[in-house]
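>>> Below: sequence and its predicted model.
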Amino acid sequence: MQGFPLSNLEPPAPSPPAPPPATSEPAALHTVHTAELTRLRDTIDELLLLVHQQNAEKQQLLLTLATQVPRLREANEHLILATFGAQDMQNRAETANRRQSEFMAMLAHELRNPLQPVAVANELIGRLSGAHPDLPRLHAVIQRQTSHMARLVDDLLDVGRMRAGKLTIAPQSVTLADILDAALETTLPLFERRRQAIRLALPDVPVRLTGDMVRLTQVFSNLLINASKFTGDGGAITVTAELQGGMVEIHVEDNGAGIPLALQPRIFDLFTQGEIPHDQVRAGLGIGLALVRAICELHGGSAGVHSAGPGLGSRFTVSLPAHASHAPE
């Protein structure tokens, strides 16, 4: 029996694969390009808007500069004129200050010249006190007034030195008690004449300072004279001292006219004076307290004041370095 060849029994050859479906690549590229163009257009729009804003700001800035430059130029011109004016005023003030200092120095020298023969003549009058019963009283009056004039002349000379930066000290080891004794020796006749009580209270231990004996005596003489001048007859002045660390604080307190609060910050300024009590004649030049502060500062110390107001007395405080061995432990 004739059969079929085996080759006829092989499975049929597979058919070729079907071609892939047509892709949408051109459409995808178109979508991508469209998105990129949109983003690019948005970016360009943002940049244009930014440029527009910057141009607007630039125009505003230019407008502002156009308005402000003339004002700045005018202000600068005023500033230059004011600077020259201030410099001119400073020069005139310095010239006036120098002339004032020269005048005070000349005045002091002119006043000192006749004082010496007056003092000598008064000393001779004192030797003749027995010749007439009125001579002792007259001698005391002349002595008191010449001493007062001598102090004013010395203060005038010291003010000239102070303003010229030539006020000096000669430091030495001194005690506070010796300084105050010398100051009281000068001012005690003033207190006695006005029946004013003076009380002195010092620490139990000796207080030693390194300072100029003459200048420090001048400080406390001026403070005591000032206290007497602004305290009525029969008033009281108290001098106390206390050690505070390496400093000693000396207080000169009175129950006199007091100082207005507004005047206290400048009471140590040159030519500044408080109100004299009604029963007194204004005296002095307003330079004593300025010298007090200057001399204290030359010693590394300070001077201050406190008053509760008019009619309530005053308290002047001088603070000076104390000798280290006598500072409280």
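Nice, thanks for sending it over.

>>> all contacts plus neighbour counts: C-alpha atoms, from now on.
Fine.

>>> Would you state the strands of the stretch 1-150 of the chain in chain order?
Assigned strands in the stretch 1-150 of the chain: none (criterion: DSSP state E, counting those that start in this stretch).

>>> Helices of that one, residue ranges please.
25-127, 135-163 (DSSP state H, counting those that start in this stretch).

>>> angle of the last one against helix 25-127?
This means helix 135-163. 160 degrees (axes from the mean of the first three to the mean of the last three C-alpha atoms, to 10 degrees).

>>> for the helices of the stretch 1-150 of the chain, which one ends up most surrounded?
Highest mean neighbour count among the helices of the stretch 1-150 of the chain (mean count of other C-alpha atoms under 10 Å): helix 135-163, with a mean of 17.

>>> Past that one, which element shows up next along the chain?
strand 172-175 (DSSP states H and E).

>>> Which other helices and strands does that following strand contact?
strand 208-211 (3 or more C-alpha pairs under 8 Å, 6 or more residues apart in numbering; DSSP states H and E).

>>> The structure to be compared is supplied as follows:
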Amino acid sequence: MNASTAHTSRRPLILNVEDREGPRYVKSRILHRADFSVLEASTGQAALSLVRQHTPDLVLLGTQLPDVDGLEVCRLIKNDPQSARTLVLLTSPGVSDSHRRVQALNGGADSFLIEPVESEELVSSINALLRMRGAEDAFRRTSQALHENEDLFRQLAEALADVVWILDPTTGRFLFVSPSFESLWGRPAQSVLQDPHRWLEWVLPEERSRMEAEWQSMLRDGRLDTEFQLERPNGEIREVHMRAFPVRGADGRCLRVAGICQDVTRHKRAERTLHNEERRKDEFLAMLAHELRNPLAPMRSAVDMLQQFSPSREDMFRARDIIGRQLHHLTRLVDELLDVSRFNQGKITLRRDLVELRGALNTAVETVRPLLEERQHALRLSLPEQPLPIRGDMVRLTQIFANLLHNAAKYTPEGGTLAVEAAAADGKVIVRVSDNGAGLSPSLQRQLFDPLAPESGNPLEEMPTPDATSIGAANLAASPAPGLNALHAEHDDRHGDAPRPCEPASDNEAFATREGAGIGLTLVQKLVTLHGGRVSAESPGRNLGSTFVVELPVEPWQNWHPPTGKARPQPGAAHTIMLVDDNADALEAMTMTLETLGHTVVTAPDGQSAVACAASVRPDVVLLDLGMPTMDGFETARRLREIPELRHARIVALTGFGQPDDRRRTRAAGFDLHLVKPADLGALTRMLDELDA
């Protein structure tokens, strides 16, 4: 094998420069799989040294390095005659502004990518640069004998997927256009060979004058680096990156201009997708804050009543039930929000249970009660005595009516009146949520549930957004509470008076701000539709209030079996349990629970204390927190396993970390069980019962 053949067949050498170990490892794997040879560097100085030693074909260079800024490393590579022709592909995390991109290209970078980047896009970008360098090298090697080697160049250009062309700058005419022109433009290359300005007619009109000016500038200096959009004959829009450079003779004169046109439509769409994902992430975080606060409000009210007043026994039971239900809300909400894979896929999980709709309505009212009391609203709740069986998801049904009530309360001035009425007729349950607030204009009623309606003037900044991701992640947990009607009616019964009329707004502000209310309500429409129902809105006009009507199919009463209630866990044999947690409140609460069940409990505030006393305590079970300072739960478990007296003890992780990777880690560390906080009492009881089996 001669030297020329060896050079042609060798794998391209890529220098991967990234200070973060994880991203560096991922990029290197991608490059290896794409059949590249790879060198790695974590600092700018190391990169410069490797460039001089190995002369890589391309440097994949991160901008954020610990010693030298990536832009400066690029400048040093390009200013060194020994490495000036080394290709540099700069990468920058996050959304980079145009100024940063201009800096990179002006500093000599051959291309610029925004991270995170898909593996196919990364490999395609590198291959495109290597193809470009191949074309540049071919032009450079053949510039002195351009005509003699024209056949060789044609073979090279025609083998490329990108459009390669050669122009005579003196006449402005194309000497060569590769056949791939037709694949990109959808028109024969012969058309631009005959009329060199014809291609400008196919550029989008709004970009045509700019491209004509840039083309004239290229005819003067031979250089061009720009992007534009063209329209194919079938109306399809393609995005193109065009780059040109001069081919000079021995005397330095520009003999030819060589260029390449690359179809970057997929790349640009990926950039826009990344931008949209960033926007959706921001919307998700805003929704997260809103949804987490919902169950906290009634819990706060119940705790305040217990702490600041002398509640009756009946009120204490009601407060206990409220806290229990809302804790169930919050626990399931957090579980769903932390399900990262489902969040990324934008899926909605809808249970198909037989549920009692009155329970969903009561829990929804309970959730919004603090807002109603804050704004001094009167609420009229009218529910039938007979059950309202629905086939669906109690959590999602509660979410529907909580959002409608929250919306009504927000757009009704203080002292207004809200009403929730439910009735069954003709195989349907009809629920009407009414208010005497700002009302809805006719135009808003038409577009209220349209997810594409304009967002300007939308005051529902706290309502969940209607896209698939938000719908998939949002979750207000609920459980039936058929006996709460009296509790919810107490507010109206105590006042006895007729509700105060809603004061009319002094100007158009309240009515106008409602004009954007439909954005948040598309979430309600989506969930109602998934339950086989429909939702609509009615309003007589300004300051006359509005009514939202939800219709849901009734499940035949023969299929309805009311819930029997949650059985109290029966205490089994007594055990000695060691609790290890750096949270004093968590220790105290769990100790009270376990001692109530008849167990002996020993507590330790950290891992060292647990290891020190474990041999003398000889616990049957160790409930161990993972995220403790100094000695975490994994190290504590390892040391406990080394104590002979604990060889038969069960070590259980009791932690807030509940992702699949966390469970795999605890299994690998020797834990017998993984329970996620707040631990379900039934799960704890079953685990302890297994000791007696």
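Yep, that arrived. This structure is a prediction, so every number in the text was calculated from the model and none was measured.

>>> TSV please, covering the helices of the stretch 1-150 of structure 1 and showing distance to residue 225 of structure 1.
Shown next, in TSV, are the helices of the stretch 1-150 of structure 1 (distance: least, C-alpha to C-alpha, whole Å):
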stretch	distance to residue 225 of structure 1
helix 25-127	20
helix 135-163	11
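
>>> quick one: which of these is nearest residue 188 of structure 1?
Closest approach to residue 188 of structure 1 among the helices of the stretch 1-150 of structure 1 (C-alpha to C-alpha): helix 135-163, 11.6 Å.

>>> thinking residue 555 of structure 2 is in contact with residue 391, fair?
Yes - counting by C-alpha atoms under 8 Å, residue 555 of structure 2 does reach residue 391; the two are 5.9 Å apart.

>>> what do the two both touch?
With contacts taken as C-alpha atoms under 8 Å, 6 or more residues apart in numbering, the residues that reach both residue 555 of structure 2 and residue 391 are residue 354.

>>> hmm, back to that, of all the helices of the stretch 1-150 of structure 1, which one is nearest residue 313 of structure 1?
Here helix 135-163 is closest among the helices of the stretch 1-150 of structure 1 (C-alpha to C-alpha), at 24.4 Å.

>>> The aligned residue in structure 1 for residue 366 of structure 2: how many residues sit nearby?
Under the alignment (TM-score structural alignment), residue 366 of structure 2 maps onto residue 185 of structure 1. Per other C-alpha atoms under 10 Å, the neighbour tally for residue 185 of structure 1 reads 11.

>>> With residue 221 of structure 1 as the reference, measure out to residue 266 of structure 1.
20 Å (C-alpha to C-alpha, to the nearest Å).

>>> Settle it for me: which of the two has more neighbours?
Remark: of residue 266 of structure 1 and residue 221, residue 221 carries more neighbours, 23 against 11, as counted by other C-alpha under 10 Å.

>>> That one sits in which helix or strand?
Per DSSP H and E: helix 213-229 holds residue 221 of structure 1.

>>> so that helix matches what in structure 2?
Against structure 2, helix 213-229 of structure 1 falls on residues 394-410 (TM-score structural alignment).

>>> That stretch vs structure 1 - mean distance after superposition?
When structure 1 is superposed, stretch 394-410 of structure 2 averages 0.8 Å from its matched positions, counting by mean C-alpha distance after the TM-score superposition for structure 1.
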